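A.B. asks: I would like to see how this sequence folds:
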Amino acid sequence: MSHQRALVLFAHGARAASWAAPFERLRDLTRAREPQVRVELAFLELMSPRLPELVAALTADGVNDITVVPVFLGQGGHVLRDLPLILDDLRVAYPQASIKVVEAAGENAAVLNALSDYCVAALESAPSN
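C.D. replies: Sure, this is the predicted structure:
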């Protein structure tokens, strides 16, 4: 199947490979829900692919509509400063592609409500000491 659209889950990255496991599960769950969209995972640092590498590969494959979802809980320096600079460079390097970015996942009301539901449920499921 040829994908013309991509959804890029953008995470920080870490030295331990196991750190990426929840992000890989999120990618896989999202792929299952959106089979007509190419869903990929990219990292800011320490892991591959980095966002510029992934966008290069996507555009080489003919993907021209890219949405970036920062899977960060808050909008710290990486989301507020680093990501916009990376996106500016990518938009110059790949003018044929529409590269959009949405708010950090942790800034979204639905995500916060889901996390709150999980936290409240923890009151019932946590073992008693």
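
A.B. asks: drop to CA atoms for contacts and neighbour counts, all remaining ones
C.D. replies: Will do.

A.B. asks: Ends of stretch 12-23, what's the gap?
C.D. replies: Using C-alpha to C-alpha, to the nearest Å, the end-to-end distance of stretch 12-23 comes out at 10 Å.

A.B. asks: Now do it: everything it contacts.
C.D. replies: The set of residues that contact stretch 12-23 without belonging to it, under C-alpha atoms under 8 Å, 6 or more residues apart in numbering, is A11, L41, F43, L44, E45, L46, M47, F72.

A.B. asks: And stretch 56-71, what's buried?
C.D. replies: Taking 16 or more other C-alpha atoms under 10 Å as the neighbour-count basis, stretch 56-71 is seen to contain the buried residues L58, T59, V63, N64, D65, I66, T67, V68, V69, P70, V71.

A.B. asks: Next, the structure of the following sequence, for comparison with the previous one:
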Amino acid sequence: MGKHGMILFGHGARDARWKEPFTRLAAKLAAARGEAGPVGLAFLELMTPDLPSAIAAQADAGCESITVVPVFFGQGGHVRRDLPEIVARCQAGHPGVQLRCAGAVGEDEAVLDAIVQYCLGAAQD
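C.D. replies: Below is the predicted model of the structure:
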């Protein structure tokens, strides 16, 4: 099996500090994946790289498949409408690379359970 890249896809913000937890998340994911393939970040707007640039970088690095993980709390318009359009354009530009999108991380039960635990801990502080 070839190299499998992952890209964490966020909205983006004007304040550079907003990116910090995404950078930490990408580093943790890269460490957990080991040699499985690269982990990158991409943003819809206001920050770089954008998703087409991040996909192109991983394709150029030899990834045969790339999973895009929307780091959004829910499936709003950006995840339901904008993301599939961007991925379709990228797929057309990289026909030899299999592109796949995961669901928004905030809709996963394990993520919601972790947030519940965080909230319970915050109430005890």
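
A.B. asks: quick one on the thing from earlier: with secondary structure added, can I get the buried residues of stretch 56-71 of structure 1 in JSON lines?
C.D. replies: As requested, the buried residues of stretch 56-71 of structure 1 are arranged in JSON lines below (DSSP: H, G, I helix; E, B strand; the rest coil):
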{"residue": "L58", "secondary structure": "helix"}
{"residue": "T59", "secondary structure": "helix"}
{"residue": "V63", "secondary structure": "coil"}
{"residue": "N64", "secondary structure": "coil"}
{"residue": "D65", "secondary structure": "strand"}
{"residue": "I66", "secondary structure": "strand"}
{"residue": "T67", "secondary structure": "strand"}
{"residue": "V68", "secondary structure": "strand"}
{"residue": "V69", "secondary structure": "strand"}
{"residue": "P70", "secondary structure": "strand"}
{"residue": "V71", "secondary structure": "coil"}
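
A.B. asks: Reformat those residues into JSON lines and put distance to A17 of structure 1 next to each item.
C.D. replies: Listed next are the buried residues of stretch 56-71 of structure 1 as JSON lines, based on distance: C-alpha to C-alpha, whole Å:
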{"residue": "L58", "distance to A17 of structure 1": "23"}
{"residue": "T59", "distance to A17 of structure 1": "27"}
{"residue": "V63", "distance to A17 of structure 1": "28"}
{"residue": "N64", "distance to A17 of structure 1": "30"}
{"residue": "D65", "distance to A17 of structure 1": "29"}
{"residue": "I66", "distance to A17 of structure 1": "26"}
{"residue": "T67", "distance to A17 of structure 1": "25"}
{"residue": "V68", "distance to A17 of structure 1": "22"}
{"residue": "V69", "distance to A17 of structure 1": "21"}
{"residue": "P70", "distance to A17 of structure 1": "19"}
{"residue": "V71", "distance to A17 of structure 1": "17"}
